[in-house]
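S.K.: 3D model of this:
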Amino acid sequence: MSGSEPEGVHNEIDGTVHGNAVQARDVYGNIIFYAGDEARTAQAREFEDQFRRGVLHLLDHIELWGVDELPWELRNYRLSTAYMNLSLQETGEGPTLNGSGLRVEDAVTGRRRLLLEGHAGSGKTTALRHLAIRGLRGELLREGDDSPAMVPFLIKMRGCHDEGKRLRLPQVEEFVAAVADTIADGKPERWVADLLKHGRGMIFLDGIDEISDKDRPAVLKWLEKLLAYYPDASYVLTSRPAAVNKAWRERLRAHGFVTARLEPMTPTQVDGFIDRWHLAVAEGAHTYRPGQVWESGQLLKGELAARRDLARLARSPLMCAILSAQHLRGNELGDSRSKLFRRGTLVDFLIERRDVQRSIRQRSDWHRLLAPLAHWLVLAGEDTLPRKTAVKLIDRVTHGDHHQADYMLQLMMEQTGLLELVDGERVGFRFPGFQDYLAAQEFLDQMHHRHLVSHAHLPSYQEVVIMAVEQEAEHDSWHVLSGLVDRARRSRDNHRRLWLLAAACVADLAPDRCPELTDQIRYTVREFLPPRDLGEADEIAEAGDFVLDLLADVARSGSVTNAMAPAVIRTAALIDADQAIPLIRRFRHADDPGIQRELAAGWCRGREYERYAREVLSDAALGSTWLDLPHVSALPTLRLITGLRNLRLPREADSDTLKALVGLGGLPNRLEAISLADTAVTDLTPLTRLPRLRRLDLSNTPVTDLSPLAELPGLKVHPVQITR
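M.R.: Purely as a prediction, here's the structure:
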C-alpha cells in the first residue's frame, strides 16, 4: 500500500486470536476521519482496533448444530483453519459476475451488492463469516491498494427479534451491539454511520430466509432505506433460493445486486475440505491424537472414492463435516445406503433438527410429506415435477386446503435442504439418494413389490430397488429380492442387467443373510464381472450406474489381471468417467498398452478434465500411447501429464492453440509426435520450439507453408502433399 499516514497512527493491530493474527497492514489508508478533530479521529481509530480484535475472536469459530450426540470437540473448531474456498455460479439475474466458478471473496471484491444463495448446508453462513474475518484482518479493500480496509458488520437475521418474538431490525448504530454487545458501550457517536457514509462499511445480512413470510416485506423496506442512506457501503445478503420470491428479486436487481449461487463442492474441493476439517479438529481435540485425526481423514477419502452414495452427500460442506465427524468418532457411516440415509444425523438432521435447535422453526412431519413426491418422480421417470403437482400430492396427505399445501411445500423447500425449485416452477430433490430412499419406503409401505420387480430394468428404478431390498432385509423380508432373481432367470432381453442389479442389492449383505438367494446371485454374476473383453464392456456399461459399485468391489478384491483391466476401465468410463476416477486410477502405473489406451480414452468421456489429468494421467505410464486433448479449454492441464509424448489436438484447435501449447512449461521438451489432423491450424512456426518432435500429421488442415519445419531435422510429416 502506497501513501503516507498521519503521524502517530500505528499500522498494525497487535495480538492474536486463537493463533489468528490480524494482518500487519495499514487498515486506514490515507483517510482522515474527522478533519480538524484529531481527538475524535484517534478515538474512532482506537475503537476500530478494539472492534476488529473483539469480533474476530467471536467469528473465528464454527459449531455444528443439531448433532448433540457427537462430542463437543467434533462440533466446535476454528473456522479459519477449516474453511474451504467455495465456488459461485451466477444465476443470470441482474448484473453479471463476469464468469462462473469464482471464489466468494472474488465476487465481493469490487462489487458493492451481492445476493448469495445456497441450499441448507451449502456453506452460506460459513462463507459470510469467512468474508467477515478477512475484513476484520484488513484483507478486504475497496478499490485499489491505497483504499482503507473495509469494516464488516455481520447481522444474523434470525436474531432480529425482541423477547416477544416480534421483528426488531437494528438501527445502524446498533450494528455493533448486534455483532459484539460487550464492546458497544465504547462506540464513538455516529461511528457506524460514518463508516457506511464513506464507503468503508460492509453490511452482511445472514439468513433472509430465516425471517417469517409476514415480516419479509418490512425487512425489504429496511434494506432499501439502508441502500438509499448509504449507497457507498457494501452489502452481501444470504438466503436459501426458494425464500427469495420474484418481487424480492426484481427489487434487488433494480438496486444493482448481483445474484450468485454456491455450487456443490467438486471432488477436489471435497478432499481439500476433509483435510482442512481434520486439521481444525486436531488443533482443539483432547480425546483424539493429531495423527489419529489425520489418518481418519485419509481413510474417509478412501470411503468416498469407493461409495457413490457417500460421495454425493459429501458435496455439501455441512454433510461433509458431519460425515467427517461420524467417521472420526468410530466409522459410523453405515454399511448400506438405507442405513446411511435412515440415521438421525442425516435425514432427520436435514429435515428438522438443525433449524429447530437454531430456534428457526418448529418441528413438522416433513418425512411423511416428502415420500409421496419421491414416489411420484420414480413412477413418472422424471427428475422434477411441476409445483402444482407437488401441491396436490401434499394436499392428499394433509387433507387440508390447497393454500395450506402450497405453504407446506414452500416451507419444505426453504427448510429441509432436500428440495429445490428448478426453472421457477418445478420441484426436485437435491440428493438423489434421499429421493430413492423415500421412494423405496413408500413402495414398500404400499406393498408394491411386484411393481418394483417388473420395472427393475429401468434406470429410474434401479437405486430404488437396491434401497427396497436393503430396507426389507432389516426385517428379514425378501419379497423384492426373490422376485428380482426369479425375473432374472426368466428374462432374455434384460438377463444380464437384472442379475447385475441383484448383485448390487446383496453387495453389502452379510454372507449368512438369505444364503439361498445371495449365493446363487454371486455365483451367477461371476459370468459377467469382470468383463472379459471390450465388447462385453460396452454391454455391461448399459446396465446402469450401480455397476460402478460392483466394479469397485472387483478391483479391490485384486482379481483384475492386466488382460481384464482394459475392459474394466472401458466399462467404468462409459458409465461415468468422472465418478469412476478413483477406480480407473488404480491401473495408471501398468505399462500394458491396452490399459494405457483405455486410460487415455477415458479423458474424453468425462467433464472434469483437470481432475482426470491430475489424478489419472499425471504419472500414468503412457509410453507411446496417443492422447487426445478433449477440448482446447483443457490445454493447460497438459503440463500435469509427465509421461505425455504423443498428442492429438481437437478439431476446434487453431494457430493460437498451437502457440499456447508450446508455451506450457516443460511440455515442449517431451513431445515427440503431434497430430493436427482436421484442425484449423495454419501457422506451423510454433512447432520450431519442440526440439524432440519427430512425427507430425497435417491431414485435412489448411496449412500451405512448410518452411518453418526446416528447423526440425528428422521430422516425418504426413501427408507429404499439402492441400493448397
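S.K.: make it CA atoms for all contacts and neighbour counts henceforth
M.R.: Will do.
S.K.: longest helix of the chain?
M.R.: Longest helix in the chain, counting residues (DSSP state H): helix 38-59.
S.K.: which is the next helix or strand following it?
M.R.: Once the chain leaves helix 38-59, the next helix or strand it forms, by DSSP states H and E, is strand 62-63.
S.K.: tell me what the next helix or strand along the chain from that next one is packed against?
M.R.: For strand 62-63, the following helix or strand on the C-terminal side (DSSP H and E) is helix 72-75. With contacts defined as 3 or more C-alpha pairs under 8 Å, 6 or more residues apart in numbering; DSSP states H and E, helix 72-75 has these neighbours: helix 267-284.
S.K.: Let's see that with 10 Å instead.
M.R.: In terms of contacts (3 or more C-alpha pairs under 10 Å, 6 or more residues apart in numbering; DSSP states H and E), helix 72-75 is packed against strand 62-63, helix 267-284, helix 317-330.
S.K.: could these be laid out in a markdown table, adding mean neighbour count?
M.R.: A markdown table is the format used below for the helices and strands packed on helix 72-75 (neighbours: other C-alpha atoms under 10 Å):
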| stretch | mean neighbour count |
| --- | --- |
| strand 62-63 | 16 |
| helix 267-284 | 21 |
| helix 317-330 | 21 |
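S.K.: In a markdown table: those, plus distance to residue 296.
M.R.: What follows is the helices and strands packed on helix 72-75, written out as a markdown table (distance: least, C-alpha to C-alpha, whole Å):
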| stretch | distance to residue 296 |
| --- | --- |
| strand 62-63 | 20 |
| helix 267-284 | 8 |
| helix 317-330 | 6 |
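S.K.: for the longest helix of the chain, packing partners?
M.R.: Against helix 38-59 (3+ C-alpha pairs under 10 Å, 6+ apart) you get strand 16-17, strand 20-21, helix 124-136, strand 151-156, helix 175-179, helix 191-197.
S.K.: just so I know, which of those lies nearest residue 566?
M.R.: helix 124-136 (43.0 Å; C-alpha to C-alpha).
S.K.: Would you mind getting the angle between that closest one and helix 317-330?
M.R.: 100 degrees (axes from the mean of the first three to the mean of the last three C-alpha atoms, to 10 degrees).
S.K.: which stretch of helix or strand covers residue 414?
M.R.: Counting by DSSP H and E, residue 414 is part of helix 402-415.
S.K.: which of the residues in the next helix or strand after that helix are buried?
M.R.: Counting by DSSP H and E, the next helix or strand C-terminal to helix 402-415 is strand 419-422. Within strand 419-422, the residues that qualify as buried are 419, 420, 421, counting by 16 or more other C-alpha atoms under 10 Å.
S.K.: Would you do the same for the sequence below? I want to compare the two.
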Amino acid sequence: MRAVEDRLVAVLGARQGSGVLLRPELVLTSAHLFEKGDTVEIVAPDGDGRVPCDVAWSGDPETCDVALLVARRPVLSFRHASPLRWGKCAGWQPMPRCQVLGFPRVQRYAGEELEAVQIPGTLMPLAGRMRGRYVLHADHHPPAPVPDGSPWAGLSGGPVFAGPLLIGIASGDPTGWQHASIESVPLSAVIGDDGFGKALLKHWPEAPEFEEVTSAYPEDLSYEPAYAKAVKAAYSRLEIFGLDELSSGDWDLDTAYLSLEAQSSSGRTGSGPRRIEDLLGSRPRTVLRGEAGAGKTTLVWWLASHTVYRTLPEQLSELDGMIPFVVPMRSLAARGITSPTPSQLPKIARLPVDKPPDGWAGRVLEAGRGLLLVDGMDEIPQADRELARKWLAGLLRMYPRTRCLVTVRPLAVGSDWLEQEGFEELRLLPLGDEDIRSFVGAWHRAARLECDRYADEHWAKRQRDRLDKLEPELTQEFERNSVLRDLARTPLLCAVICALHRQWNGLLPKTRWDLYSAALNLMLARRDAHRRILKPEGIELTADESRQLLQRIAVWLVRNGRAELSREQAVRQLDLALRGLRRVRAQGATPVVLAYLLNRSGLLQEQAPDSIQFIHRTFQDYLAAKEFQESDCLDELLLHAAEEQWQDVLRLAVGHCGRSEEKRLIAGLTAAADAAPDRETEWPLRGLAAHCALHAKYIEDDQYRQVWAGLKRLLPARDQRELHSLGQEVMAAVR
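M.R.: All right, here's what the predicted structure looks like:
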C-alpha cells in the first residue's frame, strides 16, 4: 500500500457500500448501509477475501451518516503504507482536483461484479453548509439515470480526498443535479462526536492530528510529500569533523545528534538549564544564541528533517507535520537577497525538488503550518541586520501563526531585537561533563560505522578494535584533565579533539590554538597522505602553502562582512596570494589552485553553484586572525574591535601574536574600552581585553592588573546575557 487510493474497500451489509481503511483492521464507512444486528463484511481489491466486522460506533444516518467498523483480522498489510492524513476545509472557496472513490452500481460489470470508480471533481464547501455536508461537483459527464434508484448507489461510505487528505465520507446523491453532484459527511462533524472520539481512542490511540485545508489548491497537498522528501535528503546527513580523513561522505544526523542544554533568559518559572527539546516546544518564536560551533546549525537541520516526517520527540509534538523553511542567512547575503518573499522561501536552500505550486509557501504560512528556521543572523553584515529584522517582523505580522526559530551568536543583536514580535530568548550552554562523555560515544559510534565502508574487512576490523581501545582512553583523559574538558565545551571542538586523539594515537594538544593548528594540519597535510593520493588536481601543496592561500580568502570575507564569495572573487584573492608563492604558481593557473582547495583541503566548500564558504566560521576566523597578524594589520583589527563580527577574530588573534604584538593588542583594546562612549560599547571591549590577557604567552603584571581593574569597575553584570558574553574562561577568572 503506497497511495491513499489503496485504502479503498467495499462494505457488504444490508446494502452494498464503500469504505476507507484507517488501519489494517479499522474502517470508516456510512451508517445507513446496515441496521443493528446486521452481518457486515468488508473486502479489499488486493485483500484475501471477505473479512467479518463488528460495529465499533455508528452515527445517526440523518445527521452524522458515518460508522466505524473493526475487522476481526487485518484486511491488508500496512508495512509500506503512507501515513494517513485527515482534516477539514477551513474556508468556503471551491476546491478543484478533489476525488471520491468507491464501488457504485453504475460501475458494475458482468452482471453484478463490483468495480472501483474514481470521480474527480470540485468540492463546494458552502453548497451543503445548512445540512452539514460537503458537495462535490463531478468533472466528467454524469452517469445515465437508472429506473430504480441512483446510479451512484454503492458509493456511500467511500472516501473523499483533497490531495492525500481524507476530508469526508460519501453519503448521498442530492436531487435536482441529475447525478452530477455527490454529497459527503465532513470528517470534522464526526471528530466532534464524543462517542466516535472514545471508539477511535480505543482502537487507534495514535490517530494523526486533524489538519486544515485552507485554500482551493489541493495540489499543494500532493506537492508536500515531495518537498518533505527533499528536506529529509538535504538535512538528514551531517559532515562530522575528523570522520572523512580516511574516507569520504557524510553521516546520518541521528547517529551524531546530541541533545544540547539551553537556558531561558526571560526569568520564566523553572528557567534553569534544560534540554533544548523541552524548551522549544512551548515557545512559538525563539531567538537561540550560541557560541561558534555550539551546534546551532545542527539543531536547525535536525528540526527540519524530523518535522516533515513527524518523527520529533514528544516534547516537540506541536511541530510534527509542519512545513520547515530553512533560511541560511549567509546564502541570502551572498546572493544579494535582503527581504525574501514567501515564494522565495522554498528556493533559498536549493532543495532537490521541483518548483512548488504558485503561492504554495504563502498558503502554508497563512494556515499556520510553517516553521521558519532562520540560521545565522550573525552571518550577514552588521549594517544589514536591522533590514533583516524588519523583513522578518513584517513577514510574521503578515502571517502571525508562523512558528519561527532564529539562531545567532551571543552579541550579534541586542537582547530586545525581536521582543516586540513575541520572541523569547534561549541560550545554548557549554557542553557539560556528561554531554562530553555522550558526544565522545556518539563520535566513536559514527567512526565505527565509517569502518563498514572499507573494502578490506581485515583492515576494518583493526580500525574498529582500535576505536574500541581509544574511546575509553579519551573518556578517561577528559575525566582526568580539566584543561582538556574546558577546550571541549562546544560540539565542534569536541569533535576536533576526538579526531586528533584518533589520528595521534592518544596524544592531544594543550591549548585552543594548538588544537586549531593541529586540525588544519590534519586537513591540509596528512589527509591525502593517509589516502595515498599524490598530486591530486595535478598540483601538490604543502600545509603552509594551503594555509597562506586560505588566509587570503578568510581575511577578505572578514573585511567585507561576508560568509560566502563567488569563484571570481576567490580567484582574485588567490591571485594576490600567489604573487609570493612561486612554487605553487608554477604548478598551475589560479582556477586550478582554487579547484584543489575546494576538492582537497576539506576546509572550503561550494554548497551552491558559485557560492564558496568555509566548512565552519571558526576556521575562517582563525585563518583571518593569522593573516592579520602575519601582515602586520593588528591596528586594523583594533579599529573594528567594537564590531561583533570582528570580535571572534580578535579573540583568536592573540594566540598568533608574539610578545610585542600581544602587548600592543591588549593595550589597544584597553584604550578603546577607556574611550568607549557608553557601557554597551565598553563591556565587550573589557571582556576582549581580559580574554587576551588570560591567553597571552607573555604579559607584564602592570598591564595584567590594568586589564582586570577596568573590567571589575563594570561589575556586576547587569544580566545573564552580559555575564555570559564574557566567555567561560573570563567568567571563571572573575569569580
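S.K.: Next, the TM-score between them, please.
M.R.: Remark: TM-score between the superposed chains equals 0.47 [TM-score structural alignment, normalised by the length of the first structure]; 403 aligned residues with a C-alpha RMSD of 5.0 Å.
S.K.: on that earlier part again, make TSV from the helices and strands packed on helix 38-59 of the first structure and add mean neighbour count to it.
M.R.: Converted to TSV, these look like this (neighbours: other C-alpha under 10 Å):
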stretch	mean neighbour count
strand 16-17	14
strand 20-21	15
helix 124-136	23
strand 151-156	23
helix 175-179	20
helix 191-197	19
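S.K.: Please name every helix or strand in contact with the one helix or strand residue 136 of the second structure maps to.
M.R.: Taking DSSP H and E as the definition, residue 136 of the second structure sits inside strand 133-138. If you count contacts as 3+ C-alpha pairs under 10 Å, 6+ apart, strand 133-138 of the second structure packs onto strand 95-102, strand 117-128, strand 165-172, strand 181-186, helix 187-191.
S.K.: For residue 328 of the second structure, find the nearest of the ones you listed.
M.R.: Among these, strand 165-172 comes nearest to residue 328 of the second structure, with 31.1 Å by C-alpha to C-alpha.
S.K.: what about the residue lying closest to residue 275 of the second structure once chain neighbours are set aside, distance to residue 42 of the second structure?
M.R.: Excluding its sequence neighbours, the residue lying closest to residue 275 of the second structure (C-alpha to C-alpha, 6 or more residues apart in numbering) is residue 261, at 4.4 Å. As for residue 261 of the second structure, its distance to residue 42 of the second structure is 52 Å (criterion: C-alpha to C-alpha, to the nearest Å).
S.K.: Settle it for me: which of those two has more neighbours?
M.R.: When residue 261 of the second structure and residue 42 are compared for neighbours, residue 42 comes out ahead with 24 against 20, by other C-alpha atoms under 10 Å.
S.K.: Can you tell me the closest non-neighbouring residue to the more buried one?
M.R.: Leaving out its chain neighbours, the residue that sits closest to residue 42 of the second structure by C-alpha to C-alpha, 6+ apart is residue 11, at 4.6 Å.
S.K.: got the contact list for residue 452 of the first structure?
M.R.: Taking C-alpha atoms under 10 Å, 6 or more residues apart in numbering, we find residue 452 of the first structure in contact with 379, 440, 443-444, 458, 461-462, 464-465, 468, 480, 483-484.
S.K.: Mind doing that once more with 7 Å?
M.R.: Listed by C-alpha atoms under 7 Å, 6 or more residues apart in numbering, the contact set of residue 452 of the first structure reads residue 465.
S.K.: how near is it to residue 505 of the first structure?
M.R.: 13 Å.
S.K.: With residue 247 of the first structure instead?
M.R.: Counting by C-alpha to C-alpha, the separation of residue 247 of the first structure from residue 505 of the first structure is 48 Å.
S.K.: Neighbour count for these two, which is higher?
M.R.: It is residue 505, of residue 247 of the first structure and residue 505, that has more neighbours when counted by other C-alpha under 10 Å, with 25 against 10.
S.K.: The more buried one: which element?
M.R.: Assigned by DSSP H and E, residue 505 of the first structure belongs to helix 495-506.
S.K.: tell me which residues of that helix are tucked away?
M.R.: Of all the residues in helix 495-506 of the first structure, those buried under the rule 16+ other C-alpha under 10 Å are 496, 497, 498, 499, 500, 501, 502, 503, 504, 505, 506.
S.K.: Tell me where the longest helix sits in the second structure.
M.R.: The second structure, longest helix under DSSP H: helix 457-480.
S.K.: tell me which residues in that one are buried?
M.R.: By 16+ other C-alpha under 10 Å, the buried positions in helix 457-480 of the second structure come out as 460, 463, 464, 467, 470, 471, 474, 475, 478.
S.K.: I'd like to know which elements that helix is packed against.
M.R.: Contacts defined by 3 or more C-alpha pairs under 7 Å, 6 or more residues apart in numbering; DSSP states H and E place helix 457-480 of the second structure against helix 433-451.
S.K.: Run the angle between the helix it packs on and helix 457-480 for me.
M.R.: Using the same axes, to 10 degrees, helix 433-451 of the second structure lies at 170 degrees relative to helix 457-480.
S.K.: on contacts alone, who are the packing partners of helix 433-451 of the second structure?
M.R.: Using 3+ C-alpha pairs under 7 Å, 6+ apart, helix 433-451 of the second structure sits against helix 253-256, helix 457-480.
S.K.: I'd like the next helix or strand past the longest one.
M.R.: What that stands for is helix 457-480 of the second structure. Sequence order places helix 482-487 as the next helix or strand after helix 457-480 of the second structure, per DSSP H and E.
S.K.: thinking again about what came up before, my read is the residue nearest to residue 42 of the second structure is in a helix, agree?
M.R.: No: read with DSSP: H, G, I helix; E, B strand; the rest coil, residue 11 of the second structure is strand and lies in no helix.
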